[in-house]
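Undergrad: give me a 3D structure for the following:
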Amino acid sequence: MVTSVDGRLALLAVLPLSFVVVNALKPFLRKGQHKLPFPPGPIPLPLLGNILSIDTKQPWLTYTQWGAAYGDLIFARILDQEVVVINSQHVAQALMDKRSRIYADRPYLATVEPFGWSYSMAFARYSDEWRLSRRIVHQTFRPDSALKFRPMQIRRAREMIVNLIDDPQHYHAHFATFSSSVTMSVVYDYEIVARDDPLVHLVINAMDIGVVMMTPERAMILKMFPFLLNLPDWCPGSSIKRDARISTNLSKEMVNVPFDYVKQHMVRIYSSRHC
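TA: So this is what the prediction gives:
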């Protein structure tokens, strides 16, 4: 993963010079720009910003601590990227839902395309295609429409409870199986095995290596040093390139395997009705 030793060595090797160049140019690039004041937040360090204060594996814990000190809207700087953190459901709904035309766009994440997640609505930029996808999702999952999924959710919840009673040590895996099974049932009408389902494992593996890189804290490395994707596999710092390749392959499987299942399932249904 990107936090490996060779990744850190490559980062440290080019970090000082890159920061000096980028930050030296900033005053000239921003000259004449007038901005409204940012929300409150921790004081950033020169060049580094607040990156050293953030738990990159669990950044939400850091943001929760900052929220107690600075409020529901926080400003931070991660290297050269300015970030506003929304720290409450109320503010998130006010900005992202009620004012979605202004704030619904996604930030650029340098890891989305290399890691094979550019197809995902969750990371798509605001566009006509995104608006169409959002409308379809709202039509399908609005409260009155989602009632038809309740029996399936209850059945999956009961399976999860049985798994928790039988094997409480692996509760995290049971929760992951439950959430994946509900999604797979709704989207693909796929009936999973209560434990060790191959498609659930595929989804979990794809998300474990891919989604963790879809955060500003992790994506910043590729934004600052995109050449890491072109390093030879034997070179220090190439672990992020290998992870991107693995993630892309798993992401393609995660999309194609259940889609192929649906096509085969539809063929079987059609054949059974026309025998």
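Undergrad: every contact and neighbour count from this point should use C-alpha atoms.
TA: Fine.
Undergrad: now Asp105, nearest residue through space, not along the chain?
TA: Spatially, and ignoring its direct neighbours in sequence, Asp105 is nearest to Tyr126 (4.6 Å; Cα to Cα, 6 or more residues apart in numbering).
Undergrad: against Ser133, how distant is the one you found?
TA: From Tyr126 across to Ser133, the span is 11 Å (Cα to Cα, to the nearest Å).
Undergrad: settle it for me: which of the two has more neighbours?
TA: Remark: of Tyr126 and Ser133, Tyr126 carries more neighbours, 17 against 13, as counted by other Cα atoms under 10 Å.
Undergrad: how far out from the middle of the chain is the lengthiest helix in the chain?
TA: The longest helix of the chain (DSSP state H) is helix 239-273. From the chain centre to the centre of helix 239-273 is a distance of 19 Å (Cα atoms, centre = their mean, to the nearest Å).
Undergrad: another sequence for comparison is provided below:
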Amino acid sequence: MNHTTLAALTSAAVSLSYWLFFRRRQVPGPASPLPLPPGPSPLPFLGNVLDMPRKREWETFSRWHKAYGDIVFVSLVGRPMIILNSFEATTELLDDRSTTYSDRPRFPLIDLIDHEFNFGFMAFGQQWKTNRRLFSNQYNKNTVHTFEHAFRASVSTLLRNLLRDPESFADHLRLHAGQVILDVTYGVTVTSREDPLIRIAEAVMDATSVAISPAMWVLNPIPILQSLPTWLGGENLSRRLRQWQKDIRDLQDVPFERVKASLVTRDVRPSFTSILLQEDDSAEQENMIRQCAAVAYGAASDTTVAAAVVFFLTMALYPDVQKKAQAEIDRVVGSDRLPNYTDQGELPYVTAVLKEVQEIFNFLPGLPHMTTKDDEYIGYRIPAGSIVVGNIWGMLHDPRMYPDPSVFDPERYLHAGRLDCSTNDPSRIAFGFGRRSCPGKNFAETSLWLLVAQCLAVYSISPADEKAAHNLDFTSGAISHPIPFPCIIRPRSESARMLLENISADL
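TA: Here you go, the predicted model:
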């Protein structure tokens, strides 16, 4: 949906909805002596719709933070929106008062493309609780060790591919992410970035990134937009929506049906899907397993890619950090083998590098919450039905928590040579808050740690164009990716090359 189409639909909807909608919702909630939080001045009828960013939303939110403080109010055609800019405010509301702040606003485009089965977008209620519990029981910190075989196999393939074709490192990282999640979720092995299952996940994440981007939030408060025929957006929009609907059906059905067929022939590999189907294959449970597997398959692949690409970028930009991490690996592990999970406790600097990647280049989505009743915070009224957004980028760059936040400094997570994130763990922010925090956090961090440690052990990473790398931009949307950039990736020593050649021979 281009901005011209969006503007036309918005204008039409505002004109049609004004008397029925705007006047009713201009002042939501009961009369209250408490003021709303400060924020930019709204326009008549539209509120702050035109102030909402279409890209690089973190810059706008951070600018409002400086102007108005830790809690900011904007109006979207009468719908209240609250932006939380500090860790203190966000944890008090989204964590401590989670019963009030755990709902989700509707995403009209998510409904149009039939992606509402994703529990990340569901309203707070029993269906959400049941689906999230099913997912969390399989992807939590107590079960993540059972996936180590998949993590090791996919990183080995990545190391081999980087030796063969280092210039295509971003493609290799996409394959790696797809291999991990398809193996764990469905017991499916893929060997090529061009595999249809990889393509399906990428297509769905492209669609989802558009559907839940801040540019689309302005559609949420306008009910008439949710019932307008899609042909009003033109044939191009209708065609794109049909393709996205097909991609999302394929996301649920194609790998899932493979697992069901393998159960019949008894040629099945253990996976999230096969294990749960063998426990209970009732129609209701089967549908829930299908949905939760698709959530893992679609979301995990893209977030892992974004994080891994950012890791390569930071190592290219900060060679001193790279060398220090490699020196730690050499001292603890030596040069005749690759680091593994049993070494993690003795590699605090390597772990701190991964933490700092999360802090300085946030790559995960910050989906909006919604209040279910009126609330009050530091003397301000927060109306029921408010869209509530945690400014994740702003919190991760708040000098009150991260002195010199734009400086890439893994040392901020070390104390007396040991890892200490007790007061500033960026994953506490980057993976969301409250009951809506990312349930795949432990899976993602465990997978990424092995990738980081083993790549550092054997490869030297440098920028092909240092000036261009320092001026790199990031995409906007649900998950932020660096704009493609070239890197020089070489074995860092002769012993490293021998290790890589042995991996290639084994595979």
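Undergrad: TM value for the aligned chains?
TA: Here the TM-score for the pair of chains, by TM-score structural alignment, normalised by the length of the first structure, is 0.76; 266 aligned residues with a Cα RMSD of 3.5 Å.
Undergrad: helices of the stretch 401-507 of the second structure, residue ranges please.
TA: Along the stretch 401-507 of the second structure, the stretches classed as helices by DSSP state H, counting those that start in this stretch are 427-430, 441-458, 466-470, 494-506.
Undergrad: ok, now the stretch 51-200 of the first structure?
TA: Counting by DSSP H, counting those that start in this stretch, the stretch 51-200 of the first structure has helices at residues 59-70, 89-92, 100-103, 128-141, 150-166, 171-188, 198-210.
Undergrad: among those, which comes closest to Leu47 of the first structure?
TA: Set against Leu47 of the first structure and scored by Cα to Cα, the helices of the stretch 51-200 of the first structure come closest in helix 59-70, at 19.9 Å.
Undergrad: about what we covered before: reformat the helices of the stretch 51-200 of the first structure as a markdown table; add distance to Arg30 of the first structure.
TA: Shown next, in a markdown table, are the helices of the stretch 51-200 of the first structure (distance: least, Cα to Cα, whole Å):
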| stretch | distance to Arg30 of the first structure |
| --- | --- |
| helix 59-70 | 26 |
| helix 89-92 | 29 |
| helix 100-103 | 22 |
| helix 128-141 | 31 |
| helix 150-166 | 52 |
| helix 171-188 | 45 |
| helix 198-210 | 34 |
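Undergrad: so which of those helices is nearest Leu25 of the first structure?
TA: Among those, helix 100-103 comes nearest to Leu25 of the first structure, with 28.2 Å by Cα to Cα.
Undergrad: run through who's touching that closest one.
TA: Residues from elsewhere that reach helix 100-103 of the first structure, judged by Cα atoms under 8 Å, 6 or more residues apart in numbering: 95-96.
Undergrad: so which bit of the second structure is it matched to?
TA: Per TM-score structural alignment, the counterpart of helix 100-103 of the first structure in the second structure is residues 98-101.
Undergrad: now that stretch on the first structure. Mean distance?
TA: On superposition with the first structure, the mean distance recorded for stretch 98-101 of the second structure (mean Cα distance after the TM-score superposition for the first structure) is 2.5 Å.
Undergrad: and Met315 of the second structure, how far from Glu148 of the second structure?
TA: Going from Met315 of the second structure to Glu148 of the second structure by Cα to Cα gives 25 Å.
Undergrad: of those two, who's got more company?
TA: More crowded of Met315 of the second structure and Glu148, by other Cα under 10 Å: Met315, with 21 against 18.
Undergrad: and that one, that's in a strand?
TA: No - counting by DSSP: H, G, I helix; E, B strand; the rest coil, Met315 of the second structure falls outside a strand, being helix.
Undergrad: what residues sit buried inside the match of helix 100-103 of the first structure?
TA: By 16 or more other Cα atoms under 10 Å, the buried positions in stretch 98-101 of the second structure come out as 98-101.
Undergrad: got it, and stretch 21-33 of the second structure?
TA: For stretch 21-33 of the second structure, by 16+ other Cα under 10 Å, it's 21-22, 26, 28.
Undergrad: what lines up with Ser15 of the second structure in the first structure?
TA: Using TM-score structural alignment, the partner of Ser15 of the second structure in the first structure is Leu17.
Undergrad: what's the burial count for its match?
TA: 10.
Undergrad: helix or strand for it, which one?
TA: Element membership for Leu17 of the first structure, per DSSP states H and E: helix 5-30.
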